[in-house]
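1. Could you look at this predicted model? Sequence included:
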Amino acid sequence: MGLSCRKKTTSTASQVAPASQKTYSATKPARIAILGASGYTGEECVRLLAQHPAFNVTVLTGESQAGKAFSDVFPHLVTATDVPNLIKVGDVDWDNVDAAFCCLPHATTQEILASLPTHIRVVDLSADFRLRDVSTYAEWYGGEHKAPELQKEAVYGLTEVYRNDIRSARLVANPGCYPTSVQLPLYPLLEAGLILTDDIIVDSKSGVSGAGRSAKQAFLYTEVAEGINSYGVSKHRHMPEIEQGLSDAAGSEVRISFTPHLMPMSRGMQSTCYVKMANNVTIDDLRQHLVNRYKDETFVHVLPEGQIPHTRHVRGSNYNLIAVFADRIPGRAIVISVIDNLVKGASGQAIQNLNVMLGVPEETGLMQQALFP
């Protein structure tokens, strides 16, 4: 299996960008292109960037929707911001773009990004650059990687772990939603040797928006309402991505048992992780280590003993809530992690990464609180 795109160097959110980097602000905003803006993650980028003072959306692409006003495709954003009409990727004038969010489907990104001018900083929200080993990519995504040289310079974008590398990257591979929800709680515990690398079981549940916006029978209302179903059992594409990150943390190969489930809700994600504690480690040790690791992070919060996180507590926000419980089986722990799959699991983390890349305060444009009820 391949490990992470680049070995991590941890850092805190307070660190600043290199002095040589361009400075972007409300008076000199970065010009942003969103490729694949007609999908859910592209739409979320536009929604969140409507309140970003240092980023100005100047290009939106959507191959099948080219020529349309963005508000015709997403009427709920008619008053959100002044954005251009959708165009085709081939019609983009890259001389007038500083950075891009690539929200295209898997396997469609590689050749496009390989052809971009080198001044463009890119956060790719597809899976195309998440796996270091291109043969692992071919195995799980059903086709050879078309930009292996570009893959070598990609930095994995789990912001709270790889921040130092992200800062100087030209291309950041934004993590998948399931991998984000699993790695944020388990990475520090494996790195510290507080949990064992064997017998890690992850039970994850996601809202239907994680499947994208394309019309598919399996995701019609009558197919998903009033029920729950497992999918990708023992072979979900996010498994190697999760394992490469956890292997980096542990310093040795980690294999997990992972099963995702589709829930009858629009957005939200919960990963319940069952782990073995190392000898003489207690539940309080696990919780306190996570508290210490994330105490200076804006978007990751470890809940006090006994509090249970709910997906509705993070809906529409860039936050990750984590809780740790003792299993009734001695020596085991239950770690629960919730995120909004479209925000911290996709577009919110992408903006967080681009903020880091362009030297903008990391929290900019992302301080929306959860929407409830």
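-> Cool, the structure landed.
2. Please count neighbours and contacts with C-alpha atoms only from this point.
-> Fine.
3. Okay, strands next: where are they in the stretch 51-200 of the chain?
-> 55-61, 86-87, 99-102, 121-124, 155-156, 171-173, 200-206 (DSSP state E, counting those that start in this stretch).
4. Distance from the chain centre to the fourth one, please.
-> Which is strand 121-124. Relative to the mean C-alpha coordinate of its chain, strand 121-124 is positioned 13 Å out (Cα atoms, centre = their mean, to the nearest Å).
5. and for that strand, what are the contacting residues?
-> By Cα atoms under 8 Å, 6 or more residues apart in numbering, the surrounding residues in contact with strand 121-124 are 98-103, 109, 169-174, 350, 353-354, 357.
6. hmm, back to that, name the stretch among the strands of the stretch 51-200 of the chain that sits most buried.
-> strand 155-156 (a mean of 30; mean count of other Cα atoms under 10 Å).
7. helices or strands up against that one?
-> With contacts taken as 3 or more Cα pairs under 8 Å, 6 or more residues apart in numbering; DSSP states H and E, strand 155-156 sits against helix 159-167, strand 171-173.
8. another structure for you, compare them:
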Amino acid sequence: MIKVGIIGATGYAGAEIVRLIQGHPKAQVVWYGSRSYIDEKYSSIYGNLFKLVDAKCLDDNMDELSKECDVIFTATPQGLCASLVNDEILNKVKIIDLSADFRLKDVSVYEKWYKIEHKAPQYIEEAVYGLCEINRDKIKGARLLANPGCYTTCSILTAYPLVKEGLIDPDTLIIDALSGVSGAGRGAKVANLYCEVNESAKPYGVANHRHTPEIEEQLGYAAGKELLLNFTPHLAPMNRGILATEYATLIKKDGDLPTKAEVRAAYEKYYGKEHFIRLLDDGIYPETRWVEGSNFVDIGFKIDERTGRIIMMGAIDNLVKGAAGQAVQNMNIMFGLEENTGLDLVPLFP
């Protein structure tokens, strides 16, 4: 059995890792780390795990964790993982970090967008960006893995094949995305109160959301050049879900736009054999309710011949494929297991 430790086990993403590992046949949680709830029973915080988890919350002592665990998930705010990691720990245990500490390869970009000093820049180059369907081969040998964010996972996967195949002009890419409220975390904030969120939708982080450089960097690798794009997130009155709607100009070949068949062929080339990516039938478009509680990514598209543009759409559960599910998928790859181990979750409905 893979011995799992979690730092930040009482946040939404950490709790989702706990839920997923409960159903994992090859892993078990041996350390429920939480600064806020030390010595409290975990099931008293998350009642859905009553009589399923009897353990108490412990601290976030990564040195001690590295002695008792095979893998540590850090589901914590930016800055914590980087402040704790060192060579001694990395030589003993694998780390899957759900924060942004090791996602960006340019430390100056990280410090500009996250407004904090990076505490371990020496590990940035080594860290593997854990977008499973794109970086699978690199993930296999990783000891430090940067788990992508929820907006970024959906946004990148939705456009990646068309950028990679040169079917769209990536400099024209515009991304609008909706997120459920759980994406803001479990901390108490006035803006996330029921009466503030219910029956409303709003944009935020307009032109300066900190997931923007992550999307630009990863799609830039696919394009083979640096990218600048517009990314506008929106908060929607739902618990879970990300819906990304993306627009880009199609690149003509011999004066003609790519056909629907050519676009679908590009998606099939990269995702046709992917377990967790579902390419929807023509005329069917993603909905967050069809992926809720699962590790699936649903993708659809529509060519607008009138404008010469394409509309690409993707949907995920922000806490599963957008956080904990992808983290467990990465763990499976790192430990040589089938990727869907413990993750064959049928989406919840209604």
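-> All right, it came through fine. Predicted model, so just to flag it, every value in this text is computed and none were measured.
9. quick revisit: dump the strands of the stretch 51-200 of the first structure to a markdown table, plus distance to R47 of the first structure.
-> Shown next, in a markdown table, are the strands of the stretch 51-200 of the first structure (distance: least, Cα to Cα, whole Å):
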| stretch | distance to R47 of the first structure |
| --- | --- |
| strand 55-61 | 11 |
| strand 86-87 | 15 |
| strand 99-102 | 13 |
| strand 121-124 | 17 |
| strand 155-156 | 24 |
| strand 171-173 | 21 |
| strand 200-206 | 21 |
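10. Minimum distance to A138 of the first structure: which of these has it?
-> strand 171-173 (16.6 Å; Cα to Cα).
11. for the aligned residue in the second structure for T108 of the first structure, what are its contacts?
-> Under the alignment by TM-score structural alignment, T108 of the first structure pairs with L80 in the second structure. Applying Cα under 8 Å, 6+ apart to L80 of the second structure gives no contacts.
12. Could you do N320 of the first structure as well?
-> So, once contact is read as Cα under 8 Å, 6+ apart, N320 of the first structure ends up touching 181, 299-301, 314, 337-340, 344.
13. which residues in the stretch 201-350 of the first structure form strands?
-> 229-230, 256-262, 269-276, 300-302, 320-326, 332-339.
14. so which of these comes closest to A147 of the first structure?
-> Using Cα to Cα, the nearest of those to A147 of the first structure is strand 256-262, at 28.6 Å.
15. Identify the residue range in the second structure corresponding to the closest one.
-> Aligned by TM-score structural alignment, strand 256-262 of the first structure corresponds to residues 229-235 of the second structure.
16. Residues touching that stretch, excluding its own?
-> 170-181, 201-207, 209, 212, 216.
17. Quick one: residues contacting the closest residue to P260 of the first structure other than its chain neighbours.
-> Leaving aside its sequence neighbours, P260 of the first structure sits nearest to S204 (Cα to Cα, 6 or more residues apart in numbering; 4.6 Å). Contact analysis of S204 of the first structure by Cα under 8 Å, 6+ apart lists 178, 258-261, 269-272.
18. Mind picking the two most distant members of the residues you listed?
-> It's F258 and M269 that sit farthest apart of the contacts of S204 of the first structure, by Cα to Cα, at 14.2 Å.
19. which SS class is Q369 of the first structure?
-> Of the three states, Q369 of the first structure takes coil under DSSP: H, G, I helix; E, B strand; the rest coil.
20. Report the contact partners of whatever residue of the second structure lines up with it.
-> Matched by TM-score structural alignment, Q369 of the first structure corresponds to V346 in the second structure. For V346 of the second structure, the contact set (Cα under 8 Å, 6+ apart) comprises 293-294.
21. where's V346 of the second structure relative to V291 of the second structure, distance?
-> Separation of V346 of the second structure from V291 of the second structure (Cα to Cα, to the nearest Å): 8 Å.
22. Aligned against the second structure, show me the partner of S234 of the first structure.
-> Using TM-score structural alignment, S234 of the first structure pairs with A207 in the second structure.
23. Spit out the contact partners of its match.
-> Per Cα under 8 Å, 6+ apart, neighbours of A207 of the second structure: 230-232.
24. Distance of it relative to A177 of the second structure?
-> With Cα to Cα as the criterion, A207 of the second structure and A177 of the second structure are 13 Å apart.
25. Right, I'll call it a day here.
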